[in-house]
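In: quick one, fold the following:
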Amino acid sequence: MNRSIDERIARVTFNDAGLVAAIIQQWDTLEVLMMGWMDAEALRRTLIEGRVTFWSRSRNEYWRKGDTSGHAQYVRGARLDCDGDTILVTVEQVGAACHTGTRTCFDAVDLEPFAAAEPPA
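Out: Prediction:
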């Protein structure tokens, strides 16, 4: 079924601030790159333009990834989770995804568990 942009956005459950978490993942390696916030307009721009746009809570403005850094994210796909409150956006990442200059915001292992749990048999 080919739904309109507005019909797709209407399926999203935005939080009380009007935002939804967007997890950004490299489309071919499945590497998790970053997380950002989107409101309905940022999501609309992302889906229509094919470039990831976020809502900056600290600056109170939209920012399209890569416009100032050159490290753009080109949308390959977007999915809504089962609760409708998280979006997974698969992208072709150009350059670093993290504002620190690293490929991913999840390079740190500071929360690595002490012991790995085994799945039940």
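In: C-alpha only now, for contacts and for neighbours.
Out: Will do.
In: so what's the residue lying closest to Ala22 once chain neighbours are set aside up against?
Out: Of all residues beyond its chain neighbours, the one nearest Ala22 is Ile87 (4.7 Å), with distances taken as Cα to Cα, 6 or more residues apart in numbering. Counting by Cα atoms under 8 Å, 6 or more residues apart in numbering, Ile87 touches Val20, Ala21, Ala22, Ile23, Ala78, Arg79, Leu80, Asp81.
In: how about this one, so we can line them up?
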Amino acid sequence: MADLDPSLPLYEALKWDADGMIPAIAQDAAGRIVMFAYMNRESLAETLACGNAVYWSRSRRRLWRKGEESGHFQKILGIRTDCDGDVLLLTIEQVGGIACHTGRASCFFNELQGDRWVPVDPVIKDPKDIYQ
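Out: Down below sits the predicted model:
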């Protein structure tokens, strides 16, 4: 796989998949991975313009402004790409401390224990109180 070509303009340097998507990992400033989603050119452009994370919702088939319903926005602190230019890493400030729709700090709260997935992180706020 070819390395990212830094001489190319922003969008052309990235490797978009056949659907025009690129994986995006959201990581807080302390280094904890809180979320994974996809972005397309439009969502990346809006993210850059507004300073908050905007993703492409594959299930809703539309832009998803993280926090639009919950109030748990992700303020962008920095954006990096890997050496191939096919994954984005967003360093974010997670407003309200909740990134997951389950009311947890991170979507990565299930841990493999033996042959079972066990939720190991606490629910910070009941989702019924978030999404009314």
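In: TM between them?
Out: Comparison of the two superposed chains (TM-score structural alignment, normalised by the length of structure 1) gives a TM-score of 0.83, and 108 aligned residues with a Cα RMSD of 1.9 Å.
In: on that earlier part again, report the separation between the residue nearest to Ala22 of structure 1 and Thr102 of structure 1.
Out: Taking Cα to Cα, to the nearest Å as the measure, Ile87 of structure 1 falls 22 Å from Thr102 of structure 1.
In: ok, Arg64 of structure 1 next?
Out: When Cα to Cα is applied, the distance between Arg64 of structure 1 and Thr102 of structure 1 equals 18 Å.
In: try Leu47 of structure 1
Out: For Leu47 of structure 1, the distance to Thr102 of structure 1 under the criterion Cα to Cα works out to 26 Å.
In: looking at these two, which is more packed in?
Out: Leu47 (20 against 13; other Cα atoms under 10 Å).
In: three-state assignment of the more buried one?
Out: Under DSSP: H, G, I helix; E, B strand; the rest coil, the three-state class of Leu47 of structure 1 is helix.
In: please pick the buried ones from the contacts of Ile87 of structure 1.
Out: Under a neighbour-count criterion of 16 or more other Cα atoms under 10 Å, the subset of the contacts of Ile87 of structure 1 counted as buried comprises Val20, Ala21, Ala22, Ile23, Ala78, Leu80.
In: those helices in structure 1, which residues are they?
Out: With DSSP state H applied, structure 1 shows helices at 5-10, 40-49, listed in chain order.
In: tell me the buried residues in the shortest one?
Out: Going back to what we said before, that points to helix 5-10 of structure 1. So, applying 16+ other Cα under 10 Å, buried residues of helix 5-10 of structure 1: Ile9.
In: got the contact list for it?
Out: By Cα under 8 Å, 6+ apart, the surrounding residues in contact with helix 5-10 of structure 1 are Ala40, Leu43, Arg44, Leu47, Ile48.
In: those, buried ones only, as a PyMOL selection?
Out: Selecting only the buried members of the contacts of helix 5-10 of structure 1 in PyMOL, with burial defined as 16+ other Cα under 10 Å, works like this:
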select buried, resi 40+43+44+47
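In: so where do the strands sit in structure 1?
Out: Secondary structure of structure 1, counting by DSSP state E: strands at 20-26, 32-38, 53-56, 61-64, 73-80, 86-93.
In: to Phe14 of structure 1, which of these lies closest?
Out: With Cα to Cα as the criterion, Phe14 of structure 1 lies closest to strand 20-26 of those, at 5.0 Å.
In: that closest one aligns to what range in structure 2?
Out: The alignment of strand 20-26 of structure 1 onto structure 2 (TM-score structural alignment) covers residues 22-28.
In: most distant residue from the centre of structure 2?
Out: For structure 2, the largest distance from the centre (Cα atoms, centre = their mean) belongs to Gly114, which lies 28.5 Å off.
In: I am finished for the moment; much appreciated.
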